[in-house]
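In: got a structure for you, letters missing:
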């Protein structure tokens, strides 16, 4: 049996500067470049939790709420919210900072799913997660609903089996 880990043990903070090669013709950070950085940050978090090589299984609903401009500092924070058998959900937040203007804004949030694999690329068991704070506990509980939704949308779970999702719609 694997020893459980705390969410803070998987926390990763990654910082990048938006340079001209990272931008589109409007001098805003290209979305694909941000997704690349986010994937790296979230993967490091999953690797810290599992002590294994991980592969990206899914990315949930990344919305681009604010443009990130040339010269901004981009800070990403990721941590595992729940682990299942071989998969882990990672919550990632992104901020953009304009240092000369003294402004910092939230620009993106996303949930990533990673699968830990062995040296042959086969899924391997990961340690359980021990949520401590109220926020961590809420993310942990709601992770099961998000997982069921992902599986239903991917055609890997029958909607009638998604008990956590059904509970959201039942009248009590």
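Out: Alright, I've got the coordinates. Keep in mind the model is a prediction, meaning the values are calculated, not measured.
In: okay, CA-based contacts and neighbour counts for the rest of this
Out: Fine.
In: who's in contact with residue 41?
Out: 12-14, 76-78 (Cα atoms under 8 Å, 6 or more residues apart in numbering).
In: ok, residues contacting stretch 127-136?
Out: Residues outside stretch 127-136 that contact it (Cα under 8 Å, 6+ apart): 2-7, 49-50, 80-84, 137, 140.
In: now, which of the contacts of residue 41 sits nearest residue 29?
Out: residue 76 (14.2 Å; Cα to Cα).
In: which stretches of the protein form helices?
Out: Assignment of helices within the chain using DSSP state H yields the ranges 31-50, 134-153, 163-169.
In: most packed of those helices?
Out: Most buried of the helices of the chain by mean neighbour count (mean count of other Cα atoms under 10 Å) is helix 31-50; its value is a mean of 21.
In: and it, how far from the chain's centre?
Out: Per Cα atoms, centre = their mean, to the nearest Å, the displacement of helix 31-50 from the mean C-alpha position of its chain is 7 Å.
In: one more: stretch 95-104?
Out: Relative to its chain's centre, stretch 95-104 lies at 23 Å (Cα atoms, centre = their mean).
In: residue 69 versus residue 24, what's the distance?
Out: Residue 24 sits 10 Å away from residue 69, taking Cα to Cα, to the nearest Å as the criterion.
In: in CSV, list the helices of the chain along with distance to residue 61.
Out: Putting the helices of the chain into CSV (distance: least, Cα to Cα, whole Å) gives the following:
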stretch, distance to residue 61
helix 31-50, 11
helix 134-153, 11
helix 163-169, 18
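In: out of those, which comes closest to residue 102?
Out: Evaluated over the helices of the chain, closeness to residue 102 peaks at helix 31-50, with 21.7 Å, by Cα to Cα.
In: this is the comparison structure:
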């Protein structure tokens, strides 16, 4: 498969932060921001693979600055690295006060998406071609981040096996099982 430039997958989403999007502090719900992050990452991955994708993982999402009611939020995403069937997508979110013009990065995140074929099975994706200095920097660190994700996933599976699917209490009586 021929490599595709990172810029080909660039996805930008802007939203005005309205009262229903905010918590009691007048700032954007963290879950709403995470949904935006997942959405732009999925669009970027689909643009790169030109196939349906699913989210395999989301790295830590750090809320660096609040996104206030009345501000806008602009998210940028693009594919930074590919493996056989998976893609790493970098997402940067910027909040802007439309009155003052002040802009701040409010979060950054990496997500892993997997491309699916017609039967819903993982399928190969084209490699990515980093061109800008930022793209090359992100691409250079991708293998290390992928190794970290593999280790984290292994730990998550161990936790799932240890704690299982049963509840430690009976949800119908709200008492210990």
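Out: Received it, and whenever you're ready, just let me know what you need. Since the model is a prediction, treat every value here as computed from it, not as a measurement.
In: overlay them and tell me the TM-score.
Out: Between these two chains, after superposing, the TM-score reads 0.87 (TM-score structural alignment, normalised by the length of the first structure); 155 aligned residues with a Cα RMSD of 1.1 Å.
In: looking at residue 24 and residue 69 of the first structure, which is more packed in?
Out: Between residue 24 of the first structure and residue 69, counted using other Cα atoms under 10 Å, the more crowded position is residue 69 (23 against 13).
In: ok, now which ones touch the more buried one?
Out: With Cα under 8 Å, 6+ apart, residue 69 of the first structure has these contacts: 18, 23, 27-29.
In: using JSON lines, lay out those residues together with distance to residue 169 of the first structure and neighbour count.
Out: Output for those, formatted as JSON lines (distance: Cα to Cα, whole Å; neighbours: other Cα atoms under 10 Å):
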{"residue": "18", "distance to residue 169 of the first structure": "43", "neighbour count": "22"}
{"residue": "23", "distance to residue 169 of the first structure": "43", "neighbour count": "18"}
{"residue": "27", "distance to residue 169 of the first structure": "44", "neighbour count": "17"}
{"residue": "28", "distance to residue 169 of the first structure": "40", "neighbour count": "19"}
{"residue": "29", "distance to residue 169 of the first structure": "39", "neighbour count": "24"}
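In: state the pair within these that is farthest apart.
Out: Every pair of the contacts of residue 69 of the first structure checked by Cα to Cα; the farthest is 18 and 27, at 9.4 Å.
In: mind listing the shared neighbours of these two?
Out: Taking Cα under 8 Å, 6+ apart as the criterion, residue 18 of the first structure and residue 27 both touch 69-70.
In: residue 151 of the first structure: which of the contacts of residue 41 of the first structure is nearest?
Out: The nearest member of those to residue 151 of the first structure, counting by Cα to Cα, is residue 78 at 22.3 Å.
In: okay, now the nearest residue to the closest one once chain neighbours are set aside: neighbour count?
Out: Excluding its sequence neighbours, the residue lying closest to residue 78 of the first structure (Cα to Cα, 6 or more residues apart in numbering) is residue 92, at 4.3 Å. Residue 92 of the first structure is flanked by 24 other residues according to other Cα under 10 Å.
In: and residue 92 of the first structure, what pairs with it in the second structure?
Out: Applying TM-score structural alignment, one finds that residue 92 of the first structure aligns to residue 91 in the second structure.
In: might one say that the residue nearest to residue 78 of the first structure is in contact with residue 76?
Out: Yes. Using Cα atoms under 8 Å as the test, residue 92 of the first structure is close enough to residue 76 to be in contact (6.8 Å).
In: identify the contacts common to the two.
Out: Jointly contacting residue 92 of the first structure and residue 76 under the rule Cα under 8 Å, 6+ apart are residue 38.
In: so what's residue 144 of the first structure up against?
Out: With Cα under 8 Å, 6+ apart, residue 144 of the first structure has these contacts: residue 164.
In: try 6 Å
Out: The neighbourhood of residue 144 of the first structure, defined by Cα atoms under 6 Å, 6 or more residues apart in numbering, contains no residues.
In: can you pull out the strands in the first structure?
Out: Under the criterion DSSP state E, the first structure contains strands at 12-17, 53-60, 73-83, 87-98, 103-117.
In: adding distance to residue 130 of the first structure, write the ones you listed out as JSON lines.
Out: Output for the strands of the first structure, formatted as JSON lines (distance: least, Cα to Cα, whole Å):
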{"stretch": "strand 12-17", "distance to residue 130 of the first structure": "17"}
{"stretch": "strand 53-60", "distance to residue 130 of the first structure": "20"}
{"stretch": "strand 73-83", "distance to residue 130 of the first structure": "8"}
{"stretch": "strand 87-98", "distance to residue 130 of the first structure": "13"}
{"stretch": "strand 103-117", "distance to residue 130 of the first structure": "18"}
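In: appreciated, that's everything.
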